[in-house]
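Trainee: Could you look at this predicted model? Sequence included:
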Amino acid sequence: MSPAHDERDRIRAAMDRIFKGTPQHSNGALTIVALAQEAGVPRNALTQRHLDLKNDFYAEVKTRGQIPDSEVRLRKQIVKLKELRQEDAKELSQLRTDVEHLVRAVNQLTSENRQLRNALAQPDPRVRALPTQPHPSRTP
């Protein structure tokens, strides 16, 4: 499918409308997607056939000191991801502390259990095993 004969003119007109803040067919975002929508051309017209117009568009955005909407979205996403990383780091630190405490508790209980088993194994143990009670639901 060949491009329309007025495709370049439509793209330039769309660029003018977007930069003037008067888009008619798009949201006016400073993106190639919005420019293609505003010009009524497929996006690949800008990414494959008219690279010079795409580059001109981004150069003008940069000249005006404006940040493309895609970059604004990405910057917001970066901030959010950094916040999530901080939260994850705090949680990981807390989990590491919890593991240390649990390891100490297991070691202490293992030591106490060993001492009680040794005391029970002595000829006259100070610790006596209590008789087990049958479970109420298991009585015949």
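Mentor: Nice, I can see it.
Trainee: switch to C-alpha atoms for all contacts and neighbour counts from now on
Mentor: OK.
Trainee: Over to Leu74. Which of the three states is it?
Mentor: Here Leu74 is recorded as helix under DSSP: H, G, I helix; E, B strand; the rest coil.
Trainee: That one: what's it in contact with?
Mentor: Contact analysis of Leu74 by CA atoms under 8 Å, 6 or more residues apart in numbering lists nothing.
Trainee: cool, and Gly28?
Mentor: Ile18, Gly21, Thr22, Ala34, Leu35, Glu38.
Trainee: can you give me the helices in this protein?
Mentor: Taking DSSP state H as the test, the helices found in the chain are 7-20, 32-39, 43-44, 51-63, 69-121.
Trainee: let's bring in a second model and compare:
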Amino acid sequence: MTPALDERNRIRAAMDRILGGTPEHSNGALTIVALAAEAQVPRNALTQRHTDLRSEFYDKVCARGEMPDNEKRLRQQLRRPKELWGADAEQITQLKADVEALVGALHQSTVENALLRQQLADRAGVFRALPAQPRARDSADPELPGLR
């Protein structure tokens, strides 16, 4: 047997053991790394020389309705950023609404301020004195101590 043929046979046997749930030399994960460890071949044997066996392994994993462990891990890692992006999108929408409300309030305050300044400028020459009202004298008033 040539080394390549022996490798292919070991890879196929390792595939059967991993998919059968009886790994001997690996952790049994549905990954190329575990398959290479199970077959006791270098990983590049699957990534460079026997790419058809790598594809066959992934096809068998997908046919079982399972996803490879590395895909599970990546999906789990992507879940958190997606949640954060969703929260960020909600916050951005709220901030945009807040900005519009604040711009409207600022515009209204500016218009009212201009109106008040104009009214103040129009009254600058007018001074009107209010009549003084007599103050009622109270015997207990501290300001008038002699009037008891």
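Mentor: Received it, and whenever you're ready, just let me know what you need. Predicted model only: the values in this text are computed from it and were never measured.
Trainee: What does the TM-score come to for these two?
Mentor: TM-score of the superposed chains, computed with TM-score structural alignment, normalised by the length of the first structure, equals 0.69; 124 aligned residues with a CA RMSD of 2.7 Å.
Trainee: Among the contacts of Gly28 of the first structure, which one has the most neighbours?
Mentor: Top of the contacts of Gly28 of the first structure by neighbour number is Leu35, holding 30 neighbours under the definition other CA atoms under 10 Å.
Trainee: before we move on, back to that, just so I know, which of the helices of the first structure lies nearest Ser26 of the first structure?
Mentor: Ser26 of the first structure lies closest to helix 32-39 among these, at 5.0 Å (CA to CA).
Trainee: For the helices of the first structure, give me TSV that also has distance to Ser26 of the first structure.
Mentor: Putting the helices of the first structure into TSV (distance: least, CA to CA, whole Å) gives the following:
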stretch	distance to Ser26 of the first structure
helix 7-20	9
helix 32-39	5
helix 43-44	13
helix 51-63	15
helix 69-121	13
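Trainee: Out of the ones you listed, which one sits most buried?
Mentor: Most buried of these, by mean neighbour count (mean count of other CA atoms under 10 Å): helix 32-39, with a mean of 22.
Trainee: what's the average distance of stretch 77-93 of the first structure to the second structure?
Mentor: When the second structure is overlaid, stretch 77-93 of the first structure sits 3.2 Å from its aligned residues on average, using mean CA distance after the TM-score superposition for the first structure.
Trainee: ok, now how distant is the aligned partner of Gln40 of the second structure in the first structure from Arg10 of the first structure?
Mentor: By TM-score structural alignment, Gln40 of the second structure lines up with Gly40 in the first structure. Separation of Gly40 of the first structure from Arg10 of the first structure (CA to CA, to the nearest Å): 8 Å.
Trainee: Check the gap between the nearest residue in space to Pro42 of the second structure that is not next to it in sequence and Ala87 of the second structure for me.
Mentor: Ranked by CA to CA, 6 or more residues apart in numbering and with sequence neighbours excluded, the top spatial neighbour of Pro42 of the second structure is Ala36, at 6.1 Å. Ala36 of the second structure sits 41 Å away from Ala87 of the second structure, going by CA to CA.
Trainee: And Gly21 of the second structure, by the same measure?
Mentor: Counting by CA to CA - Gly21 of the second structure and Ala87 of the second structure are separated by 40 Å.
Trainee: same check, this time on Asp52 of the second structure
Mentor: From Asp52 of the second structure to Ala87 of the second structure the distance is 42 Å (CA to CA).
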